[in-house]
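**Q** no sequence on this one, just coordinates:
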C-alpha cells in the first residue's frame, strides 16, 4: 500500500465523525412514508373529504405511499397514477428507522489536528449502491463511499476496502466487529442518550460508540457521527455544515 493511499485511509478513519446534521433532526415536509390499509375496504376519494367523489377502494393489507397528511385526517396517495385521498384513521404507518448517512445536499467542514477538511457529494453512486463523497483538505483530495442497509452503516473507498461504522439494530450493549485500516476491533454501543455540543450545533440523543482500539465516536439520531476521540484525545469534530450553493 503506498503512502498516499495509507494517508487517505487514516484520514477517513479520523473523519468517520463527519456524518452530521445540525441540531435535533426534524421531518422533511417533502418526504414520504409507507403505510398499510387496516380497513376491509378503504374508500379512495378525489379530494380530502368524505363528500368528495369516490374513485376506487383498497383492500385490507394493501401497502400505500403517503405523500402528505391533512389536519382534518386525510392522507394523500396515488391511485391509478393520480393524486387521491384516504382516511388516515385506517392506515398503519411503518415506523421510520433512524438514518446515519450524510446529507448530500450539505457541505461538511471538519477540523482534525488543527486542519480543516471538507466533505461534499453530488449524490452519484459507485456500483449503483455506494454514495460517493469528495474529501479535500491540507493539500490532499480523495473519495469515500458509503451505504446504509438493515445490517449497518458502511464507509469505504472506491475499488478498495470498507468497514462497518455502525452495526444495526442499534441498542445499548450492541457489538460488532470492524476494521481501522490495519487491524480489526470490536465496537460497542455504550449510550444512546448523550447530549453533545460541537461548533456546528447541539445534538441530543446521541449514540456513543466505544471501540477496543481506544476510539470513541458520537452519532446523532437521523444525523450521523459528529465527533471522535482516540485514547481520550479529540481527533475530529464537525465545525460547520452548510447548504450547497
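**A** Now that the structure is in, tell me what you want to look at. Given the structure is predicted, the values throughout are model-derived calculations rather than measurements.

**Q** make it CA atoms for all contacts and neighbour counts henceforth
**A** Fine.

**Q** that's a strand at residue 110, yeah?
**A** Yes - counting by DSSP: H, G, I helix; E, B strand; the rest coil, residue 110 falls inside a strand.

**Q** for burial, what's the neighbour tally of the residue lying closest to it once chain neighbours are set aside?
**A** Closest residue to residue 110 apart from its sequence neighbours, by C-alpha to C-alpha, 6 or more residues apart in numbering: residue 238 at 4.5 Å. By the criterion of other C-alpha atoms under 10 Å, residue 238 has 29 neighbours.

**Q** next, residue 238: secondary structure please.
**A** strand.

**Q** surely it touches residue 225?
**A** No - using C-alpha atoms under 8 Å, residue 238 is not in contact with residue 225, being 9.0 Å away.

**Q** relative to residue 109, how far out is the residue nearest to residue 110?
**A** With distances taken as C-alpha to C-alpha, to the nearest Å, residue 238 is found 6 Å from residue 109.

**Q** and if you look at residue 180?
**A** Using C-alpha to C-alpha, we find residue 180 at a distance of 22 Å from residue 109.

**Q** who's more crowded, these two?
**A** Per other C-alpha under 10 Å, whichever of residue 180 and residue 109 has more neighbours is residue 109, with 21 against 18.

**Q** who touches the more buried one in this structure?
**A** Residue 109 is in contact with 18, 116, 117, 118, 119, 238, 239, 240, 241, counting by C-alpha atoms under 8 Å, 6 or more residues apart in numbering.

**Q** hold the first one in mind and look at this next one:
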C-alpha cells in the first residue's frame, strides 16, 4: 500500500464536482492550431505582434487597406509572396516585424491532428497483456487480469520479492473512466470522452481536498522502460503532477516535481502478450 500513497494524493472519490471546456462534438468538428482552425491548403500562420494593416487587391491588382489585424490574433497563411503573406479570405499582410510567421511542417500537422482527437475508450489496461510497473523505491509489480466483478475489471498486482499484493479495479464507459484499489476510496475518476483542455475537479480520497485536473496534451511522446509511446494523453493535476495514458494500453507513466526535479512515481516497465 505504501507504494501508491506517494502519488495517490491525486486519487478521488468517484464524484465529479465540475467540468469545463468545449463539448466533445465541438472538439471533434475542428482541428485547432493554437487559436486558429487548421484548414486544407494552409502552409503556416502569422501571429500579430503589433496592430497592422490588412489588405485586399483591387481590380487593378493594387493592394488597398481593408482593416486592421489586432495584436494577439492569429491568421492562416496560404502563400508566401516576396513582400507579403497571402492570408485567409484572399487578403494580404505586408511582411514586417509586426507579424511572426510559423511554417506548418508535417510534424506540426501530425501534432495538430493528434491534439484534435476525441478519445472515447481504451484507457483501461488491455486484457491481452500482462504488465510490469516500476515504482521507484518500492519495487517492481506484476499486474495480471483475474476476472470481473461488480462491473469492474480486476487485476492482481504483486511484488514477487516482497510478497506485497493488491487488487486493482478498472471501469470504463462512454461517460467515465474509474480505476484504483478495489473496494476502497482510492479511486481515480476521469471524465469521458477525453479531448484537449477538458477539465474536472474532485475531492481527494485521502485528504478530501479539492483537486483539479486538465487534459493538457493528446500528442505527447513519452519514454518508459517498456518503450516510447507517441501521441500519449497527458493529464495535469493542481499539484503539478502529470499522468500519461496510451489508448489500448492504459496508464504508462506518472511523474511529479520535487524541488524543481522530476520524480517518477510509476512507470510501465514491461508488457507481455497473454497467450
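**A** Looks like it came in fine. Keep in mind that this is a model prediction, so the values were computed, not measured.

**Q** after superposition, what is the TM-score?
**A** Put the two chains on top of each other and the TM-score (TM-score structural alignment, normalised by the length of structure 1) is 0.58; 160 aligned residues with a C-alpha RMSD of 2.7 Å.

**Q** circling back to that earlier point, now do the same for the residue nearest to residue 110 of structure 1: its match in structure 2.
**A** Aligned counterpart of residue 238 of structure 1 in structure 2: residue 268 (TM-score structural alignment).

**Q** and residue 218 of structure 1, by the same measure?
**A** Using TM-score structural alignment, residue 218 of structure 1 pairs with residue 244 in structure 2.

**Q** coming back round to it: between the contacts of residue 109 of structure 1, which is nearest residue 155 of structure 1?
**A** Taking C-alpha to C-alpha as the measure, residue 155 of structure 1 lies nearest residue 18 of these, at 11.1 Å.

**Q** quick one on the thing from earlier: same check for the contacts of residue 109 of structure 1, but in structure 2.
**A** Of the contacts of residue 109 of structure 1, the ones still in contact in structure 2 (both residues aligned by TM-score structural alignment, their matches' C-alpha atoms under 8 Å) are 116, 117, 118, 119, 238, 239, 240, 241.

**Q** top of these by neighbour count?
**A** residue 238 (29 neighbours).

**Q** from residue 5 of structure 1, how far off is it?
**A** In terms of C-alpha to C-alpha, residue 238 of structure 1 sits 23 Å off from residue 5 of structure 1.

**Q** can I assume residue 155 of structure 2 is in contact with residue 165?
**A** No - at 10.5 Å, residue 155 of structure 2 and residue 165 do not qualify as touching, with contact defined as C-alpha under 8 Å.

**Q** out of those two, which sits in the more crowded spot?
**A** residue 155 (24 against 15).

**Q** and the gap between the residue opposite the more buried one in structure 1 once aligned and residue 55 of structure 1?
**A** By TM-score structural alignment, residue 155 of structure 2 lines up with residue 133 in structure 1. When distance is defined by C-alpha to C-alpha, residue 133 of structure 1 is 45 Å away from residue 55 of structure 1.

**Q** residue ranges for the strands of the stretch 1-150 of structure 2, please.
**A** Using DSSP state E, counting those that start in this stretch, the strands of the stretch 1-150 of structure 2 run over 18-20, 32-33, 36-37, 44-48, 52-57, 63-69, 74-80, 84-87, 92-94, 99-103, 129-135, 139-149.

**Q** corresponding residues in structure 1 for the first one?
**A** Under the alignment (TM-score structural alignment), strand 18-20 of structure 2 falls on nothing in structure 1.

**Q** determine the longest strand present in structure 1.
**A** Ranked by residue count, the top strand of structure 1 under DSSP state E comes out as strand 184-198.

**Q** superpose on structure 2 and give me the mean offset of it.
**A** Mean deviation of strand 184-198 of structure 1 from its aligned counterpart in structure 2 after superposition (mean C-alpha distance after the TM-score superposition for structure 1): 1.1 Å.

**Q** between strand 184-198 and the helix or strand just after that strand, find me the angle.
**A** Beyond strand 184-198 of structure 1 on the C-terminal side, the first helix or strand identified by DSSP states H and E is strand 201-211. If you take axes from the mean of the first three to the mean of the last three C-alpha atoms, to 10 degrees, strand 201-211 of structure 1 sits at 160 degrees to strand 184-198.

**Q** what does the following helix or strand past strand 201-211 of structure 1 rub up against?
**A** Downstream of strand 201-211 of structure 1, the next assigned helix or strand under DSSP H and E is strand 215-220. With contact meaning C-alpha under 8 Å, 6+ apart, strand 215-220 of structure 1 is reached by 17, 19-20, 100, 196, 203-210, 225-232.

**Q** between strand 215-220 of structure 1 and strand 201-211, how big is the angle?
**A** Going by the same axes, to 10 degrees, strand 215-220 of structure 1 makes 140 degrees with strand 201-211.

**Q** re the thing from before, how much space separates the match of residue 155 of structure 2 from residue 162 of structure 1?
**A** Distance of residue 133 of structure 1 to residue 162 of structure 1, given as C-alpha to C-alpha: 14 Å.

**Q** and residue 198 of structure 1, by the same measure?
**A** 27 Å.

**Q** who has more neighbours, the two?
**A** Using other C-alpha under 10 Å, the more surrounded residue of residue 198 of structure 1 and residue 162 is residue 162, with 19 against 15.

**Q** got a list of what that one touches?
**A** Contact analysis of residue 162 of structure 1 by C-alpha under 8 Å, 6+ apart lists 154, 155, 156.

**Q** identify those among the residues you listed that sit within strands.
**A** If you go by DSSP E, those have 154, 155, 156 in strands.

**Q** what lines up with the last one in structure 2?
**A** Residue-level alignment of residue 156 of structure 1 against structure 2, with TM-score structural alignment as criterion, gives residue 180.

**Q** tally of neighbours for its match?
**A** 21.

**Q** one step back: now distance to residue 192 of structure 1 too, for the contacts of residue 162 of structure 1, in TSV please.
**A** Formatted as TSV, the contacts of residue 162 of structure 1 follow (distance: C-alpha to C-alpha, whole Å):
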residue	distance to residue 192 of structure 1
154	19
155	21
156	25
